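Chemist: sharing a model that was predicted from the sequence below.
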Amino acid sequence: MDAKDRQIIRALQRDGRLTNQDLAERVNLSPSPCLRRVRLLEEAQVITGYSADVDPRACGLTITAFIRITLARHDRDAVKGFETKVRDIPDILDCYLLTGEADYLLRVLVADLNAYEEFVRNRLHAIPGVASITTSLVYGTVKQSRLYPLD
C-alpha cells in the first residue's frame, strides 16, 4: 500500500459515498486508475465494506455500556463456547480479547437501564463459564472516530 492508496482510504473513510469521479479528483488521479486502485484495495480486503454512520440515540439506543468479562475457565472449549455465543447476540457491537484482569471487553448498546438489566440477566448470565461481569456506563463521549491514523 503506497501513499496514494492511503489517500484513497482516508477520503473513503470520510465519505464512503464519493463517486469515483469525485474520489479521483480528491486524490489527484484520473478516474480509471483511481477505480483500479479501489478495486485492488477491495480485492485485497484492505477495504472490507461500506456503511452508514447512524446515531444510536435516533434509533432509541440511549445507553452504551462497556462490559468486562472474566471467564471461570480458559480451556479451548470454554473460550470457543463464549466467543460463539457472543457473536450471536446483536446487542453486542464489539468484543475484544484482552490482556490484564478481564478476559474480554464488550461494547453494548441498549435502550435504557431496564433493557440493560434484561440484557445482563437473560443474555450474559445465560452464557456458560462467565465468572464475573463488570460494567461501566457511558455518560458522555469526548472523542469517537472511525478514521484510522494512516499518516
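Modeler: Sure, I can see it. Numbers count the residues shown, from 1 in each chain.
Chemist: please count neighbours and contacts with C-alpha atoms only from this point.
Modeler: Fine.
Chemist: can you get me a residue count around residue 82?
Modeler: 16 (other C-alpha atoms under 10 Å).
Chemist: my read: it touches residue 131, true?
Modeler: No - Residue 82 lies out of contact with residue 131 (C-alpha atoms under 8 Å); the separation is 11.5 Å.
Chemist: quick check: chain neighbours aside, which residue is closest to residue 89?
Modeler: residue 123 (7.7 Å; C-alpha to C-alpha, 6 or more residues apart in numbering).
Chemist: adding another structure so you can compare the two:
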Amino acid sequence: MRNVNQKSRLDDIDINLLDRLQTDARITNVALAEAVNLSPAPCLRRVRDLESSGVIRGYVTLINPEDVGLEISAFIQVSLEKQVASGLRVFEDRVQNYPEVMECYLMTGDSDYLLRVVVSDLKALQSFIVEHLARIPHVSNIRSSITLKQVKYKTALPISANYS
C-alpha cells in the first residue's frame, strides 16, 4: 500500500481522483478511471488506498435541512471558566452526544468554543441552550447568533489549489 498520509505523498492522479470524488461520490469506478486516465483496477486500488490511509474519511448524502424540518441554523460561542484539560474534556465529551451540534471548534479569541447547531425552531434552540449547554460544568458564557441566510456552503476542499 502506498503511504498517502503526507501532502508530498499525494500525486497528481490522487489529487484528480479526490477532486472528482468530492464532486460526485457516486461516480462508478469505470467512469472515475476514465476521467483520470487510468484503467479500472489501478483506479480502484488508489481509491482504496486513500480510504484506508484516512485521506478519504467517508461518503455522505447532503440533505437540505429545511426539507427535514430543521429551520434554524445558529452559531453559538461558548466560554468556559478557565481552559483546563479536565474542563475542556468534559465539554467536548458532552457536545459529542448532542445531535443538534453539527460542528464544534476549540478557538482562540474571546470564546473557547464555536458550535454550529441546527434545530427546528427558536423554542428548540432555547431548550438546547438552557437544558444542555448551560448545564455543562465550567460553562461561564453562551452567545448565540442565528443565521438569516446561507450565502455560501460547500463541502469540497480546495485541494487542487493547494497542490499547484
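Modeler: Received, thanks. For clarity, every value in this text was computed on a predicted model and none was experimentally measured.
Chemist: next, the residue nearest to residue 89 of structure 1: secondary structure please.
Modeler: Look at residue 123 of structure 1: counting by DSSP: H, G, I helix; E, B strand; the rest coil, its state is helix.
Chemist: quick one: map it onto structure 2.
Modeler: Under the alignment (TM-score structural alignment), residue 123 of structure 1 pairs with residue 132 in structure 2.
Chemist: what's the burial count for its match?
Modeler: 13.
Chemist: quick one: contacts for the residue of structure 2 positioned farthest from its centre?
Modeler: Within structure 2, the residue lying farthest from the chain centre (C-alpha atoms, centre = their mean) is residue 39, at 31.7 Å. Neighbour list for residue 39 of structure 2: 30, 33 [criterion: C-alpha atoms under 8 Å, 6 or more residues apart in numbering].
Chemist: strands of structure 1, residue ranges please.
Modeler: Remark: strands assigned in structure 1 by DSSP state E are 63-71, 92-97, 104-110, 130-137.
Chemist: what's the third one in contact with?
Modeler: Outside of strand 104-110 of structure 1, the residues that reach it under the criterion C-alpha under 8 Å, 6+ apart are 56, 61-70, 91-98, 116.
Chemist: repeat that with 7 Å
Modeler: Residues outside strand 104-110 of structure 1 that contact it (C-alpha atoms under 7 Å, 6 or more residues apart in numbering): 61-70, 91-98, 116.
Chemist: so which bit of structure 2 is it matched to?
Modeler: The alignment of strand 104-110 of structure 1 onto structure 2 (TM-score structural alignment) spans residues 113-119.
Chemist: now that stretch on structure 1. Mean distance?
Modeler: For stretch 113-119 of structure 2, the mean deviation from structure 1 after alignment is 0.3 Å (mean C-alpha distance after the TM-score superposition for structure 1).
Chemist: how far is that stretch from where the chain is centred?
Modeler: 12 Å (C-alpha atoms, centre = their mean, to the nearest Å).
Chemist: alignment lookup: residue 101 of structure 2 to structure 1.
Modeler: With TM-score structural alignment as the criterion, residue 101 of structure 2 matches residue 92.
Chemist: nearest residue to its match other than its sequence neighbours?
Modeler: residue 108 (4.6 Å).
Chemist: okay, now that neighbour: neighbour count?
Modeler: Residue 108 of structure 1 has 21 nearby residues by other C-alpha under 10 Å.
Chemist: center of structure 2, which residue is that?
Modeler: Structure 2, centroid-nearest residue using C-alpha atoms, centre = their mean: residue 103 at 6.3 Å.
Chemist: and that residue, how far from residue 96 of structure 2?
Modeler: 10 Å (C-alpha to C-alpha, to the nearest Å).
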